[in-house]
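Trainee: need a structure here:
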Amino acid sequence: MTYTGRVVVGGPSDLRRLDAVEIRKLAVGPLANDVYLLTCRRTGAQVLVDAADSPDDVLALVREGSPSARLDLVVTTHRHADHSRALAAVAAGTGAAVAVGDPDADAVAAATGVHVARRVGHGDVLQVGDLTLEVVALRGHTPGSVALAYREPGAVREPEAVAGRVHLFTGDSLFPGGVGNTDRDPARFDRLLTDVTERVFDRFDDATWVYPGHGDDTTLGAERPHLGAWRERGW
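Mentor: The predicted structure follows:
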């Protein structure tokens, strides 16, 4: 089946199979948070992006990728509670290490009781099996919000694979139609839109696939024409 990126709470996960990685997307919780599981196809190593809610469902997602429930790393994209309500249960149930953007790490640890093994910053690299994930700090929604960028390798064998294409997991910093909530604070909005412009749109091409923290996916090509309108409207 072709990946669509459209999932609903209580429904099944959606699977995208690329040459080196399988990407699973699941919606959980009252705010319909998106949870992503990346599985290295050669090594079986796995990384979860946001153990958001409904720990039994998140653990079931982990088992979809690995029947042994192997989970190497959980990345929490930012400190808001709806992105980490299942973190303690998932970390305890799998033994996975936890990574958080450094400015948000203390808040996540205090709220969840989970040890943050890796405090990451802009430009850091996370290696999970054969998968290389670049940390892109996007300040403004929270001080420590991070995105993860995965670039497909050169060879293409799977129908959905595209050599060199970037897959960007943006948490609540970039959605279809705009950047994340900055509570109408002009300084925070300017910081976030500037980071998104300089660190995402100026670096990655239109084929880049965006996996947000809630709702449907998008591409940078679909959103790029609207950057000026976003800045003008101020949110």
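Trainee: CA atoms for contacts and neighbours, from now on please.
Mentor: Noted.
Trainee: what residues does stretch 74-87 touch?
Mentor: 31, 33, 47-55, 58, 91, 96-101, 104-105, 107-108, 111-112, 114, 142, 144-147, 170-172 (C-alpha atoms under 8 Å, 6 or more residues apart in numbering).
Trainee: and D124, what does it touch?
Mentor: Counting by C-alpha under 8 Å, 6+ apart, D124 touches 134-136.
Trainee: Which of the residues you listed fall within strands?
Mentor: 134-136 (DSSP state E).
Trainee: What strand or helix carries the residue nearest to the spatial centre of the chain?
Mentor: Residue closest to the average C-alpha location in the chain (C-alpha atoms, centre = their mean): F169, at 3.2 Å. Per DSSP states H and E, F169 falls inside strand 166-171.
Trainee: And L138, how far from Q46?
Mentor: 24 Å (C-alpha to C-alpha, to the nearest Å).
Trainee: out of the two, which sits in the busier spot?
Mentor: L138 (32 against 26; other C-alpha atoms under 10 Å).
Trainee: Proceed likewise with the subsequent sequence, for comparison:
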Amino acid sequence: MSTTNDNPTGTRVDKVVTSGTFSLDGGTWEVDNNVWVVGDDSECVLIDAAHDVDAITAAVAGRQVRGILLTHAHDDHIGVACQLAGDFGTHTYLHPADRELWDRTHPGVGPDSDLTDGDTFTIGDVTLEVLHTPGHSPGSCSFHSPDLGAVFTGDTLFQGGPGATGRSFSHFPTIIDSITEQLLTLPPTTVVHTGHGDDTTIGAEAPHRQEWIDRGH
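Mentor: A predicted model of the protein is given here:
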């Protein structure tokens, strides 16, 4: 686990890397996922719920979990969401456009609450704003915190470009529009905390937008 303490008032970002599989369209792949724990010494929220209950619980370290915010409903991001919600006595939050994907992993048990573009969550002394960023999936969301100077993008934007759009429920022009309108408009210094792999910044990615379009991946 790694920790970032960029906010002078005490809220920190813990990164937990978990390992497991992602399955869709008849295929299964080994993946490492980033789970983000945002909070202070007494409370936190989780961003995504991937693979490893014990590792995530260790990162929570006894704090009150105010919610599990899901960037999207691919199985590698939500696999242990219901178990963690029960363990911590908290709610899962998902954009309703990803409900069909959710139901493939958790049939008969819905997410507790919907995410809507513009919703805000206050945790510790920072606010997270929901940005609906479809394309990788219909309900993909990012979570922007001006206080932290960071955005949590799930699989919408990575170091090097957009998330994959070659499988069911995804659409390349839509992800480009989402990144252009919702993410590249953020301050260039904004740190991008991704769903897999290393961080980047909005300023590092913005100059390459036309290259992504030309590549059309």
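Trainee: you'd agree the residue nearest to the centre of structure 1 is up against T208?
Mentor: No: at 10.4 Å, F169 of structure 1 does not count as touching T208 under the criterion of C-alpha atoms under 8 Å.
Trainee: List the residues that contact the residue mapped onto D112 of structure 2 from structure 1.
Mentor: D112 of structure 2 maps onto A117 of structure 1 when the alignment is built from TM-score structural alignment. A117 of structure 1 makes contact with 97-99, according to C-alpha under 8 Å, 6+ apart.
Trainee: at 6 Å what do you get?
Mentor: When contacts are counted by C-alpha atoms under 6 Å, 6 or more residues apart in numbering, A117 of structure 1 touches 97-98.
Trainee: And for Q46 of structure 1?
Mentor: By C-alpha under 6 Å, 6+ apart, the contact list for Q46 of structure 1 reads 38-39, 71-72.
Trainee: Just give me the match in structure 2 for it.
Mentor: In structure 2, the residue matched to Q46 of structure 1 (TM-score structural alignment) is C44.
Trainee: any idea which element that match lies in?
Mentor: Assessed by DSSP H and E, C44 of structure 2 sits inside strand 43-47.
Trainee: okay, the angle between that strand and strand 150-154?
Mentor: Taking axes from the mean of the first three to the mean of the last three C-alpha atoms, to 10 degrees, one finds strand 43-47 of structure 2 and strand 150-154 inclined to each other by 40 degrees.
Trainee: Which helix or strand lies directly C-terminal to strand 43-47 of structure 2?
Mentor: Next along from strand 43-47 of structure 2, by DSSP H and E: helix 53-60.
Trainee: Could you check the angle that next one makes with strand 43-47?
Mentor: Computed by the same axes, to 10 degrees, the angle separating helix 53-60 of structure 2 from strand 43-47 equals 140 degrees.
Trainee: Trace the helix or strand following helix 53-60 of structure 2 over to structure 1 and give me the residue numbers.
Mentor: Downstream of helix 53-60 of structure 2, the next assigned helix or strand under DSSP H and E is strand 64-69. Under TM-score structural alignment, strand 64-69 of structure 2 corresponds to residues 70-75 of structure 1.
Trainee: same thing with stretch 195-210 of structure 2?
Mentor: The aligned range for stretch 195-210 of structure 2 in structure 1 is 213-228, by TM-score structural alignment.
Trainee: Any buried residues in that stretch, and which?
Mentor: 213-220, 223-224, 227 (16 or more other C-alpha atoms under 10 Å).
Trainee: contacts for it?
Mentor: Outside stretch 213-228 of structure 1, the residues within contact range by C-alpha under 6 Å, 6+ apart are 5-6, 33-34, 171-172, 176, 206, 208-211.
Trainee: could you redo the last one with a cut-off of 8 Å?
Mentor: Contacts of stretch 213-228 of structure 1 (C-alpha under 8 Å, 6+ apart): 5-7, 27, 31-35, 169-172, 175-178, 197, 201, 204-211.
Trainee: T219 of structure 1 and E64 of structure 1, how far apart?
Mentor: For T219 of structure 1, the distance to E64 of structure 1 (C-alpha to C-alpha) stands at 26 Å.
Trainee: Equivalent analysis for G228 of structure 1, please.
Mentor: Using C-alpha to C-alpha, G228 of structure 1 is found at 41 Å from E64 of structure 1.
Trainee: ditto for D50 of structure 1
Mentor: Counting by C-alpha to C-alpha - D50 of structure 1 and E64 of structure 1 are separated by 16 Å.
Trainee: just E134 of structure 1 next, same as before
Mentor: From E134 of structure 1 over to E64 of structure 1 the distance is 25 Å, taken as C-alpha to C-alpha.
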